[in-house]
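>>> sharing a model that was predicted from the sequence below.
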Amino acid sequence: MLAENRAVLLSGPDVGPLEQEYVLAALRSGWIAPAGPDLDLFEREIADRTGVPHAVAVTSGTAALHLALLGVGAGPGDVVVVPTLTFVATANAVVYTGATPVFADCDPATGNLDPGLLDELLGELSAEGTPVRAVLTVDLYGSCADYERILPICERYGVPVVEDAAESLGATRGSRAAGSFGRAAALSFNGNKIMTTSGGGMLLTRDGDLAVRARYLAGQARLPVEHYEHSEIGYNYRLSNVLAALGRAQLLRLDEMIEKRRRVRDVYAKVFAHVDGVTLPGGDDPAANCWLTAVVADPGRTGWHVRDLAAHLAAGGVETRPIFKPMHLQPVFAGARTALSGAAEHLFRNGLVLPSGSALTDSEVQRVHDAIAEFVEDHR
């Protein structure tokens, strides 16, 4: 296998001269603290991009989820339905409110929440009289969940949707943008996301009162008086003006970065096109932002396991990662209530996430391609 000195990363940050220009301008402006014109503009520009009227910039996608759940009233004694196939932050935000996560399985073809299982679960919880405060959806790896089915189900049971769009900024479903489907939504600008502010996130909502409440809680719940006055617990969640400036520059390049990731997905789709037993979850979604591309291999048909492919790539300095370990298998959530089909466990045990970042050079993409082609040929 051809090896190079530099490791090929899964999804490294993609920043350059434009980002440097915006951050330097923010520093020179004197607006260093968590307030300033770039912060206001960043919120407005993200709101415009997603078609949602209210946006609140915060320190992380997790903070945005926490505030969104508080905004729909989640608290002790409540249940929130959460996809089991997700990053732990989705479930952690539920616990922050005092509510209890109940985990539901995924569609095996996409990894997103299974609408049929959701319908059954909400029916069971309703019949028991269990208060369901929200359904948390996750747009896994940049492909929007099946909102055409999920939203009517939730509406029938009178349960609001909170959209974890941490991975899907720039994706669409139908005529709507990711982040626009729920009563509230959360974006993430972590260092490995589709665009980054180093760390950061955004709460989106059409509910003006929810946005006002979130902004207030994110600023330590300080009351509008001359001295520091607080009548309830708040949080130190506001994004800084300097990081917002970085986000504004990234947003200008978002479409370009998405297009690069889509080209990387196409490379993987072609190299595996004639390999029996290999699929790309959500790979037929043309509106996905392709934040990360995963492959799932059935070892009974391929003759090899994804762990074998991961080891082969690692030997050449190529980073990979298993698909998320389901929440119901995590020790911290042992004993949680679940509605399972086995789909999430299958994806975890047989799935592998490949380098997908827009910062990948053409030679790095070719290097990964050649390593995969070599592996496939050796195991034909």
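Received it, and whenever you're ready, just let me know what you need. Nothing here was measured: the structure is a model prediction, and the numbers come from that model.

>>> drop to CA atoms for contacts and neighbour counts, all remaining ones
OK.

>>> and the helices in the stretch 51-200 of the chain, which stretches?
Assigned by DSSP state H, counting those that start in this stretch, the stretch 51-200 of the chain shows helices spanning 61-71, 88-97, 115-128, 147-157.

>>> mind giving me the packing neighbours of the second one?
Here helix 88-97 touches helix 61-71, strand 79-83, strand 100-104, going by 3 or more Cα pairs under 8 Å, 6 or more residues apart in numbering; DSSP states H and E.

>>> check contacts around L125.
Neighbour list for L125: P131, V132 [criterion: Cα atoms under 8 Å, 6 or more residues apart in numbering].

>>> that one and V81: what is the separation?
10 Å (Cα to Cα, to the nearest Å).

>>> what do the two both touch?
In contact with both L125 and V81: V132, using Cα under 8 Å, 6+ apart.

>>> and what about the nearest residue to S143 once chain neighbours are set aside, helix, strand or coil?
Among residues not flanking S143 along the chain, A288 sits closest, at 4.5 Å (Cα to Cα, 6 or more residues apart in numbering). Under DSSP: H, G, I helix; E, B strand; the rest coil, A288 falls in the coil class.

>>> A288 touches G142, doesn't it?
Yes. With contact defined as Cα atoms under 8 Å, A288 reaches G142; the gap is 5.4 Å.

>>> quick one: the strands in the chain, in order.
Here the chain has its strands, by DSSP state E, at 54-58, 79-83, 100-104, 132-138, 161-164, 172-173, 176-177, 184-188, 201-205, 278-279, 293-297, 321-322, 338-339, 351-354.

>>> ok, and the closest non-adjacent residue to E163?
Nearest residue to E163, sequence neighbours excluded (Cα to Cα, 6+ apart): A185, at 4.4 Å.

>>> tally of neighbours for the one you found?
For A185, the tally of surrounding residues (other Cα atoms under 10 Å) stands at 31.

>>> do T205 as well
27.

>>> from V296, how far off is it?
Distance, T205 to V296, by Cα to Cα: 34 Å.

>>> ditto for D38
42 Å.

>>> just R215 next, same as before
Distance from R215 to V296, by Cα to Cα: 41 Å.

>>> okay, now the one to match up with it:
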Amino acid sequence: MTSSKIWLSSPHMGGNEQKFIKEAFEANWVAPLGPNVNGLENDLEKYLGSQVSVGALSSGTAAIHLGLILLGVKTGDEVLCQSMTFSASANPILYQGAIPVFIDSEKETWNLCPIALEEAIIDRIAKGKKPKIIIAVHLYGVPYKIDEVRVVADKYNIPILEDSAEALGSSYKGQRCGTFGDIGVLSFNGNKIITTSGGGAIVTKTKSLKDKAVFYATQSRDNAPHYQHSEIGYNYRMSNICAGIGRGQMEVLDDHVGLRRKMHNFYVDLFKTIHGVTVFSVPNNDYFANYWLSAITIDSQLTNGIDREILRLAFENANIETRPLWKPMHLQPVFEKYPYYGNNVAETLFEKGLCLPSGSNLTANERERIAEVVRTIFV
């Protein structure tokens, strides 16, 4: 008998989602507006603090796209983007007809390298094109080097679009991720720390900027009794039904963060005696990670030849989902022609790294199945 699938990161319902959905159906609010949309935005604003305004959208990708628009990115502009990330961080650059310029990672947080970032800015300016914005990502819920990246951004007066799609619940020096950039982005995709089935949010410093984002997200409809449009718009608003799921999920967000962190600690303990395997962890106590996905790197020279693929395939044979780290954007066929700055940190991480099952709903039996695979491989 085949054991049931253990997923990398599956949705985890809290129980109250049905209440908010039922209220939406009873009131016939089955549209991209309504009390759940407003309620979710208010819940997120209270959670994030820092006096931000939040607009609920159809996806995190939509939020990145609108963030680019709000920050003035136009055709031909250059956008500096972390290479070690999911493609959704970079795709909207091309939506705008802009040019991505990819930046390597640093070894501590696996995120945007401040040194390579400044090198890229200096070189692009020397080539006659000052970059328009910086897209920085909190990879797998671990905050990027926020202070160092901000120093570089401010030195050259370049705004930051903070991709916090993987980092709701993470913080740096006590401040929530999603609130550090000039504009922030959240994702509620089905595999995220909490979900709205599909969905995301844009985080702005002012209500007027949030209102502008919502205007674009609702087809840029002018204030007129008829349908009138003076600007290009998009169908990016979150539905009241999806927002209802999100309101129920917000009630268990901190619990889910705690459970993800517990999974991270499980892996730290599991691999502590295995030479050559390192569990990705925050560099110091300034960083608080939700550990959306727990990840490891494997040095096969220290593990008697056992590498990432050997372990991945062993998990696959046990019906356990794992996944290599994000393949860097500058190595992707669709992006390989664009400029890249840095060394080979991101490339090496991709070659050696593996994401492990991290869901907040994993059971003790499932953890034992995971541990058994590891014990079998690293005998």
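Sure, I can see it. The model shown is predicted, which means the values in this text are computed figures rather than measured ones.

>>> now the common contact residues for A288 and G142 of the first structure.
Contacts common to A288 of the first structure and G142, judged by Cα under 8 Å, 6+ apart, are S168, A171.

>>> so which residues make contact with stretch 297-316 of the first structure?
Residues contacting stretch 297-316 of the first structure (Cα under 8 Å, 6+ apart): 1-4, 275-279, 296, 319-321, 350-352, 368, 371-372, 375, 379.

>>> at 10 Å what do you get?
Applying Cα atoms under 10 Å, 6 or more residues apart in numbering, the external contacts of stretch 297-316 of the first structure come out as 1-8, 275-280, 295-296, 317-322, 346-347, 349-354, 367-368, 371-372, 374-376, 379-380.

>>> residue farthest from the centroid of the second structure?
Within the second structure, the residue lying farthest from the chain centre (Cα atoms, centre = their mean) is P225, at 39.1 Å.

>>> regarding the second structure, what is its longest helix?
Of all segments of type helix in the second structure, defined using DSSP state H, the longest is helix 253-271.

>>> packing partners of it?
With contacts taken as 3 or more Cα pairs under 10 Å, 6 or more residues apart in numbering; DSSP states H and E, helix 253-271 of the second structure sits against helix 240-250, strand 277-279, strand 294-298, strand 353-356, helix 364-377.

>>> winner for burial among the ones you listed?
Mean neighbour count (mean count of other Cα atoms under 10 Å) peaks for helix 240-250 among these, with a mean of 27.

>>> average offset of that helix relative to the first structure?
After superposition onto the first structure, helix 240-250 of the second structure lies on average 0.7 Å away from the residues it aligns with, using mean Cα distance after the TM-score superposition for the first structure.

>>> before we move on, back to that, if I look at the residue farthest from the centre of the second structure, how far off is A153 of the second structure?
Distance from P225 of the second structure to A153 of the second structure, counting by Cα to Cα: 43 Å.

>>> OK, contacts around M1 of the second structure?
By Cα under 10 Å, 6+ apart, the contact list for M1 of the second structure is empty.

>>> and for I32 of the first structure?
A26, S240, N241, V242, L243.

>>> excluding sequence neighbours, find me the nearest residue to the last one.
Of all residues not flanking L243 of the first structure in the chain, T197 sits nearest, at 5.3 Å (Cα to Cα, 6+ apart).

>>> do you know how far D298 of the first structure is from T196 of the first structure?
For D298 of the first structure, the distance to T196 of the first structure - Cα to Cα - is 34 Å.

>>> who's more crowded, these two?
The neighbour comparison of D298 of the first structure against T196 (other Cα under 10 Å) goes to T196, with 25 against 19.

>>> correct me if wrong: the more buried one contacts M257.
No. Using Cα atoms under 10 Å, T196 of the first structure makes no contact with M257, being 11.4 Å away.

>>> which neighbours do the two share?
Contact criterion Cα under 10 Å, 6+ apart; residues shared by T196 of the first structure and M257: D14, Q250, L251.

>>> so can I have a markdown table of the helices of the stretch 51-200 of the first structure showing distance to T338 of the first structure?
As requested, the helices of the stretch 51-200 of the first structure are exported to a markdown table (distance: least, Cα to Cα, whole Å):
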| stretch | distance to T338 of the first structure |
| --- | --- |
| helix 61-71 | 20 |
| helix 88-97 | 13 |
| helix 115-128 | 9 |
| helix 147-157 | 18 |
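
>>> tell me which of these sits nearest to A177 of the first structure.
Proximity to A177 of the first structure (Cα to Cα) singles out helix 147-157 among the helices of the stretch 51-200 of the first structure, at 11.5 Å.

>>> how big is the offset of that closest one relative to the second structure?
Mean for helix 147-157 of the first structure is 0.6 Å (mean Cα distance after the TM-score superposition for the first structure).

>>> which neighbouring elements make contact with that helix?
Checking 3+ Cα pairs under 10 Å, 6+ apart, helix 147-157 of the first structure ends up next to helix 115-128, strand 132-138, strand 161-164.

>>> export those to CSV and tack on distance to P76 of the first structure?
CSV is the format used below for those (distance: least, Cα to Cα, whole Å):
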stretch, distance to P76 of the first structure
helix 115-128, 16
strand 132-138, 10
strand 161-164, 18
